[in-house]
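Colleague: my questions are about this predicted structure, shown below with the sequence.
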Amino acid sequence: MDTEELVRKCQAIVLKEEKEDTITVMGKMREAGEEIAANCLVGKILLTRGVNREGLRAAMQQAWRTVKEVKIESMGENTFLFKFASEGEKKRVLMGGPWHFDRALLVLSELTGIGDIKEQSFTHTSFWVQIHNIPIMCMVREIIQKLGEKIGEVEEIETDATGECIGQFARIRISINITHPLKKVVFLQEAGAKIPMPVLYEKLPEFCFCCAKIGHQYRECLKYKGQTKENMPYGGWMRAITPIERMKLA
């Protein structure tokens, strides 16, 4: 019996003259809770099978390289609470993502409200995104900002020491709604010409080659009809990355 089913059964029990016992979280109780939550992140691993906590702990400790060990508690359904020794380490991990476990995306977020796990949102993750084939005259911050907004919420645009964005590609950190298909290309309209600009995602985990969504494999996709990976809409996506770009993704 899972936790949600147990809660439903308990709520269905009605006793005669039963009083509703309620505790109001306020004052020192709330302050103590907020102090604990300040160094915590909650995360969900987008895998359809269960995740072993000890395996996750070992993998994340190696990836994050924190000074002190991160405490990890399972909250059920591949959701985990990560307690850091300091808020600084928590922020560094949160901003250093996206992170993976067993080639699946680990969606991390800060606790919201009073930390009710059922109310936490695991719909957005920040990626460094590359937009290629941008005309030189369009490599200005304002245009790159607009291009990034077609993909998600722009958090940061990489520039050189002079503040310019000119280069082989534009590199933008974007908060992306992972419940939607990943964008493969954005377009620029200029003097009647429509210029396609490929979009590449750094540290992209395994995703569905049928629907371009993160969180399941193509064999689990409702759109999968037995075709080979190469014949799927997004099957050859990552092959467009050059060896130099692969070094950036490592």
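Modeller: Alright, I've got the coordinates. Numbering: from 1, shown residues only.
Colleague: from here on, just use CA atoms for contacts and neighbour counts.
Modeller: Fine.
Colleague: number of nearby residues for the closest residue to residue 87 other than its chain neighbours?
Modeller: Spatial nearest neighbour of residue 87, chain neighbours left out: residue 39 (4.8 Å); criterion: CA to CA, 6 or more residues apart in numbering. Residues lying near residue 39 (other CA atoms under 10 Å) number 19.
Colleague: could you do residue 162 as well?
Modeller: Using other CA under 10 Å, residue 162 has 6 other residues around it.
Colleague: how far away is it from residue 177?
Modeller: Taking CA to CA, to the nearest Å as the measure, residue 162 falls 32 Å from residue 177.
Colleague: nearest residue to the middle of the chain?
Modeller: Centroid-nearest residue in the chain, with CA atoms, centre = their mean: residue 125, separated by 2.6 Å.
Colleague: the structure to be compared is supplied as follows:
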Amino acid sequence: MGRLWLEQHIEVWNDVPPAEIVEECKLTLVGKILSELSINLLAFQSTLRRFWKIDEVNISIREARLYVAKFKNDIDRQHVLDRGSWLFSGHLVIFTPWILNTLLHCYDFSTCAFWVQVFGIPLEWCSVNMVERAVKHIGKVLEVRIDSKEGVSLRTVRVRVDLDV
């Protein structure tokens, strides 16, 4: 059959990227739309800016369904990460922090964090350990919030879980 690939020289660079570019990249999120449909970039940008309530963010497409969002400050970037996943035209949009020396197509978008509300837990079982134990089978538990209302014995239990998508 012959050779299916050719040996090529691989050059290893020991250079370090400029510090100001690395600092700029730290304010960046990489995102992916889980859809095969083409997306209107202007509609995508304006919708996310409105959802995020952030005007000063530059969103650009880099590869098929891969986007880069550059923020002016870390507070806005963290706000988007903390609020979780997003929907655009009914399609899930996942954003993840920029990772040094990582190609865009190497980012992992196979999981997404969702808030799950848990019902039917007896009051005496409303502890972080017991709630984690109850929901660990659906995904990796990231955070547990147990809210109790003053003077009321009912409790709301919410768990942020990293789920396979």
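Modeller: Received it, and whenever you're ready, just let me know what you need. What you are looking at is a predicted structure, and each value in this text was computed from that prediction instead of being measured.
Colleague: now do the helices in the second structure.
Modeller: With DSSP state H, the ranges of helices along the second structure come out as 19-25, 41-52, 74-83, 128-135.
Colleague: distance to residue 64 of the second structure for these - can I get that in TSV?
Modeller: As requested, the helices of the second structure are exported to TSV (distance: least, CA to CA, whole Å):
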stretch	distance to residue 64 of the second structure
helix 19-25	20
helix 41-52	12
helix 74-83	22
helix 128-135	34
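Colleague: those helices: which one's closest to residue 63 of the second structure?
Modeller: helix 41-52 (12.5 Å; CA to CA).
Colleague: with the first structure overlaid, report how far that closest one is off on average.
Modeller: Compared with the first structure after fitting, helix 41-52 of the second structure deviates on average by 0.6 Å (mean CA distance after the TM-score superposition for the first structure).
Colleague: what span of the first structure lines up against that helix?
Modeller: Per TM-score structural alignment, the counterpart of helix 41-52 of the second structure in the first structure is residues 53-64.
Colleague: rewinding a little: what does the residue nearest to the centre of the first structure correspond to in the second structure?
Modeller: By TM-score structural alignment, residue 125 of the first structure lines up with residue 112.
Colleague: how near is its match to residue 16 of the second structure?
Modeller: Distance from residue 112 of the second structure to residue 16 of the second structure, counting by CA to CA: 32 Å.
Colleague: over to residue 56 of the second structure?
Modeller: Residue 56 of the second structure is 29 Å from residue 16 of the second structure, where distance means CA to CA.
Colleague: of the two, which one has the most company?
Modeller: More crowded of residue 56 of the second structure and residue 16, by other CA under 10 Å: residue 56, with 12 against 7.
Colleague: residues contacting the more buried one?
Modeller: If you count contacts by CA atoms under 8 Å, 6 or more residues apart in numbering, residue 56 of the second structure has them with 71, 72.
Colleague: same deal with residue 32 of the second structure?
Modeller: Counting by CA under 8 Å, 6+ apart, residue 32 of the second structure has contacts 65, 66, 67, 93, 94, 95, 109.
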